[in-house]
Structure formats: structure tokens, C-alpha cells
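**Q** next input, structure requested:
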Amino acid sequence: MRVAIFDFDRTLFPEETFPLMMTHLKTHPMHHRKYNTFMRKIAPMYTAYKLKLYPERKMKEDSMRSYISSFKKTSREDVDKFFAQLANQMKKRLNREVLDRLEWHKNRGDYTVLVSGAFEPMLETITNDLPFDLVLGTEVPYKGGYLDHKKRIQHVNGDRKMKKVMKHLRPAVIDWNGSYAYGDSFSDLDVLEAVGNPVAVQPEPRLKKVADQLNWETIPVRQS
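**A** Take a look at the predicted model:
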């Protein structure tokens, strides 16, 4: 079995997701009061990050935890609606070339996977009419039908992406040399290096350097 693994931020979607999530929370008619709670939590860590006192990966993970924990006492239905509203706006702006690649992979019989640090409810809405076989993201914890703000989420980033993909693909035998992966970031390196056909999509400088050195395919961003 061949697989085609896609990242989301700046790959399938041409921008970073988190700034859009912040704006959506700030302007949402029902949940906007949660924005100040969230900002109070992330301000110290973001300041420390800018001063190079806080690792980037930890800053991103803690920011995601702070964001979702601001929804404490919110029902699963309302959380899903919140992310669906944002997702339906984002669906209109997907990278056309990456969508074409996704269709090409489906037509040739590849098993298609989306793996991202974005929250799963948002990814599920965005991909509900796209031909992905498997969608993996950061899980939102619930307890008794309400968000469990005490449970620490595990942000799917860096080497966790490939670990999560492997966990869900077992025990299938994968033709890794014939498989493809698409990503934009140096943190996607584990996934990109696992396949015989890595593709850098509008790569950030560190990944571009690797892609140029190894002569990987690089494709630009183009919105649908």
C-alpha cells in the first residue's frame, strides 16, 4: 500500500491557522468573552518566546492548550459549532494545487492521510467533502458531554505526527519508497523523510534549505 500524507497549515491551507482561530474567538458573538481569558494565559509565554527564553514547540503546544481550556463548561455541541463556523470559511481558500495532488493520489489508489496540529473538529469539517481516508489532528478532550479543561491535550506537532500516522496505519505493509508527503515546515521533516517522494509546499527557510540540498520537489501556494 502506498500512502500520501498531507500537512494542513501552509500546505493544504495556505496560511497559519492559529491567528485565524484567535480572531474567530475574539469576534465570536457567543464566545468572545473567552478571548481575554485566553490572552491572559498566553501573554507571558509569548513574551518569553520572543525573548528566546521559551522553546517554539512548547510555546505552540501551550498556546493550543490555553486556547481550548478557555472553553471550560462548554458543551461538545457548542465547541463543534464554533470550529465548524471557522472551518466553513477556510474551506473556500484551500491550496488549489495541493487539492489537485490529493485528487491525483486518490485516482492512483493511494491511501490519503491528513495529519496536523490543528484541532480535529475543525479538520473534520474542512475535509468532510475531500477524499481523505484518514484525518488526524489534535484531539479535543470531553467529559460528560462538556469540554474537559483539566485534561492536557497532546498537540500533534513535530515527531508526534509520524508517530500518530504509524499508530493508525499498523499493521498495514506500506510501500514507503513509493509514497508521498507534503509539508511546509522543518517540523514536518520526520514525515517528509519517511517517504520516497517528499514535497515541500511553500517551505519556510529551514525546510527550503533541506529541500534545495536534497533536490526535493517544491510547489508554490495557489488558492482555489
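
**Q** only C-alpha atoms from now on, for both contacts and neighbour counts.
**A** Fine.

**Q** the chain: helices as residue ranges?
**A** Using DSSP state H, the helices of the chain run over residues 17-27, 34-50, 56-69, 76-90, 96-107, 120-126, 159-169, 189-193, 205-214.

**Q** from residue 88, how far off is residue 196?
**A** For residue 196, the distance to residue 88 (CA to CA, to the nearest Å) stands at 34 Å.

**Q** go on, residue 160?
**A** Taking CA to CA as the measure, residue 160 falls 27 Å from residue 88.

**Q** who has more neighbours out of those two?
**A** For residue 160 versus residue 88, the count of surrounding residues by other CA atoms under 10 Å is larger for residue 160: 19 against 13.

**Q** start and end of stretch 21-37, how far apart?
**A** Using CA to CA, the end-to-end distance of stretch 21-37 comes to 15 Å.

**Q** list of residues touching stretch 214-224?
**A** Contact partners of stretch 214-224, identified using CA atoms under 8 Å, 6 or more residues apart in numbering, comprise 10-11, 14, 92-97, 197-203, 211.

**Q** quick revisit: in JSON lines, list the helices of the chain along with distance to residue 132.
**A** Converted to JSON lines, these look like this (distance: least, CA to CA, whole Å):
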{"stretch": "helix 17-27", "distance to residue 132": "19"}
{"stretch": "helix 34-50", "distance to residue 132": "32"}
{"stretch": "helix 56-69", "distance to residue 132": "24"}
{"stretch": "helix 76-90", "distance to residue 132": "16"}
{"stretch": "helix 96-107", "distance to residue 132": "8"}
{"stretch": "helix 120-126", "distance to residue 132": "10"}
{"stretch": "helix 159-169", "distance to residue 132": "13"}
{"stretch": "helix 189-193", "distance to residue 132": "17"}
{"stretch": "helix 205-214", "distance to residue 132": "25"}
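
**Q** before we go on, could you also do this sequence so I can check it against the first one:
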Amino acid sequence: MSNTPYLAVFELDETLIAADSASLWSEHIAEKGLAPENQIAEEHELISAYAKGTMDMDRYMQATLKPIIGMDRRTLTQLVAEFVEEKIKPALYNDAISRIQWHKQRGDKVLVISATGEHLVKPIAKLLGADDAIAINLEQINGIITGRTTGTLSYQQGKVTRMKAWIAEQDIQFKGSYGYSDSINDLPMLDAVDRPFAVNPDPALALHAQMQDWTIMDWRHENNILR
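**A** Next comes the predicted model:
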């Protein structure tokens, strides 16, 4: 095994899991009575713009963080742990887990990157065995969630900005990089890696991948979801 690893970058929603984690989260906290019923409808309306690449990420984060404003970190951590167990574990793609394990066995570093809040992404990345995660950072004051975000949002070109900053902080030089995503929103990230893979691609990404002769992987086939 080489001492110089590759970097494997995975998008989260619809790539590693058969769902959108933020949507599942909205449903989960609504079930717990922590969010109004119209929260789910508003979230679904906003997420529809994501598929078109026209989402207002600031507005989306304001809407989805509203129910946890004023919550302390410990309470949020417990709530997210329940969420990961009840909603995320059953939605994991077997092929995604196998691909992460393939990279780990080679000695590669695995990074999950997502345009979802860090409170959800980091525990899911840990569950998947990733080395680290990049997500939208939440502002906290004295351990209390304010409902605001901080820093560069890890969305579209912002993912590349955050990824490059993360790489610069590492004490190793990567031999090369792999990238996996389902969404046309992640075209900047896929263009930034050496070996891009279109996983469960939306129509726009599928077309682009075909034109660029990228490898297309479909992890959505029957019996591939952990139930």
C-alpha cells in the first residue's frame, strides 16, 4: 500500500443515502412535535429548486434551522442521534458503504461534503466511516443554536472553496482525488477532482457525464438499500 493516499470525496444526499437528509430531518422533528406541519411543505417547496440548480441556500437554511433556534448543543446532539438511528440507517445504500470501504482498504482518505447543516452531516459521516466531513456551519453562542450560518456555504462552487481549504489544512499531499455525486449542483466539485463519478445522476448530470465520458454508477437498484 502506498504511503501517499488518494482523497475520495462523497456527496451525501441521494448519493450515499436514498433520501435527502434535510427533508428526513424536517419530517423527524415534525413527528416529535418540534416543528409545525407547514415546515415540511415549505421545505419540499424549497428543495424542488435544488434540482433545478436555483435554490436560495441562505433562505433554505433559515427555514430548516428555524425549529432548533434556541436549542442547546446537547439536546440537539441527542435528537440527531435518534434521527440517524431511525431515519438514516435504513436509507443507506449498500453500494455506497462498499465503495467507502474499498477506498479505506486502499488507504485513501474519505471526505463527505454536503450542502446540509453540520449537525446532520457530521454524525452521518461518522456512521459511514468517513475520515471527515464538510457541511454548512451553524452559529452557536454559548452553546445555543442561533439559526444562523457561518463561513462559506458548502453549496455549488462553495463546496470547491471549502474542499480546497480543507486540503490545505491537511499535513499530507494527496496522490489524486475521486469525487462522487448525483447532482448537477456538484458539477464544480466533480470538475475539481481527478476522477469524477456520476452516482445515481439527475438527468442534467447524467447528460454531462455521458458527454465527458465519466463513469456513471447506479446504486438505486432493488435490494441495495439497508432496510
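
**Q** picking that back up, for residue 146 of the first structure, find the nearest of the helices of the first structure.
**A** When the helices of the first structure are compared by CA to CA, helix 76-90 sits nearest residue 146 of the first structure, at 5.3 Å.

**Q** who are the packing partners of the closest one?
**A** Applying 3 or more CA pairs under 8 Å, 6 or more residues apart in numbering; DSSP states H and E, we find helix 76-90 of the first structure packed against helix 120-126, strand 146-147.

**Q** buried set for that helix?
**A** 76, 79-80, 82-84, 86-87, 90 (16 or more other CA atoms under 10 Å).

**Q** tell me which residue lies nearest the centroid of the first structure.
**A** For the first structure, residue 116 is the residue whose C-alpha lies nearest the centre (CA atoms, centre = their mean; 2.6 Å).

**Q** in the second structure, what residue corresponds to it?
**A** Under the alignment (TM-score structural alignment), residue 116 of the first structure pairs with residue 114 in the second structure.

**Q** what separation do you get for its match and residue 135 of the second structure?
**A** According to CA to CA, residue 114 of the second structure and residue 135 of the second structure sit 5 Å apart.

**Q** need the overlap of contacts for those two.
**A** Common neighbours of residue 114 of the second structure and residue 135, counting by CA under 8 Å, 6+ apart, are 121, 154.

**Q** what about residue 100 of the first structure, how many neighbours?
**A** By other CA under 10 Å, the residues close to residue 100 of the first structure number 12.

**Q** show me what it aligns to in the second structure.
**A** By TM-score structural alignment, residue 100 of the first structure lines up with residue 98.

**Q** return the distance of its match relative to residue 129 of the second structure.
**A** Noted for residue 98 of the second structure: a distance of 11 Å to residue 129 of the second structure, by CA to CA.

**Q** what's the nearest residue to the equivalent of residue 144 of the second structure over in the first structure if we skip its chain neighbours?
**A** The alignment partner of residue 144 of the second structure in the first structure, by TM-score structural alignment, is residue 146. Spatial nearest neighbour of residue 146 of the first structure, chain neighbours left out: residue 75 (4.2 Å); criterion: CA to CA, 6 or more residues apart in numbering.

**Q** just confirm that neighbour contacts residue 148, I think it does.
**A** No - counting by CA atoms under 8 Å, residue 75 of the first structure stays clear of residue 148, with 9.7 Å between them.

**Q** now do the match of residue 144 of the second structure: how many residues are near it, please.
**A** Residue 146 of the first structure is flanked by 17 other residues according to other CA under 10 Å.

**Q** got it, and residue 65 of the second structure?
**A** Using other CA under 10 Å, residue 65 of the second structure has 18 other residues around it.

**Q** that older thread, I figured the residue nearest to the centre of the first structure was touching residue 156, is that so?
**A** Yes - using CA under 8 Å, residue 116 of the first structure is in contact with residue 156, at 6.3 Å.

**Q** what's the overlap in contacts for these two?
**A** Here residue 116 of the first structure and residue 156 share the contacting residues 137-138, scored by CA under 8 Å, 6+ apart.

**Q** mind checking what residue 13 of the second structure lines up with in the first structure?
**A** Aligned partner of residue 13 of the second structure by TM-score structural alignment: residue 9.

**Q** neighbours of that match, just the number please.
**A** 18.

**Q** so residue 63 of the second structure versus residue 194 of the second structure, what's the distance?
**A** According to CA to CA, residue 63 of the second structure stands 35 Å off from residue 194 of the second structure.

**Q** quick one: contacts for the residue nearest to residue 55 of the first structure when sequence neighbours are not counted?
**A** The shortest distance from residue 55 of the first structure to any non-neighbouring residue, by CA to CA, 6+ apart, is to residue 49 (6.4 Å). With contact taken as CA under 8 Å, 6+ apart, residue 49 of the first structure is in contact with 55-56, 59.

**Q** kindly recompute the last result at 10 Å.
**A** 43, 55-60 (CA atoms under 10 Å, 6 or more residues apart in numbering).

**Q** filter the residues you listed to the buried ones?
**A** For the contacts of residue 49 of the first structure, buried by 16+ other CA under 10 Å: 59-60.

**Q** re earlier: hang on, the match of residue 116 of the first structure packs against residue 121?
**A** Yes - using CA atoms under 10 Å, residue 114 of the second structure is in contact with residue 121, at 7.0 Å.

**Q** what's the overlap in contacts for those two?
**A** In contact with both residue 114 of the second structure and residue 121: 12-13, 21, 133-136, using CA under 10 Å, 6+ apart.

**Q** so which of those residues sit within strands?
**A** Applying DSSP state E to these, the entries found in strands are 133-136.
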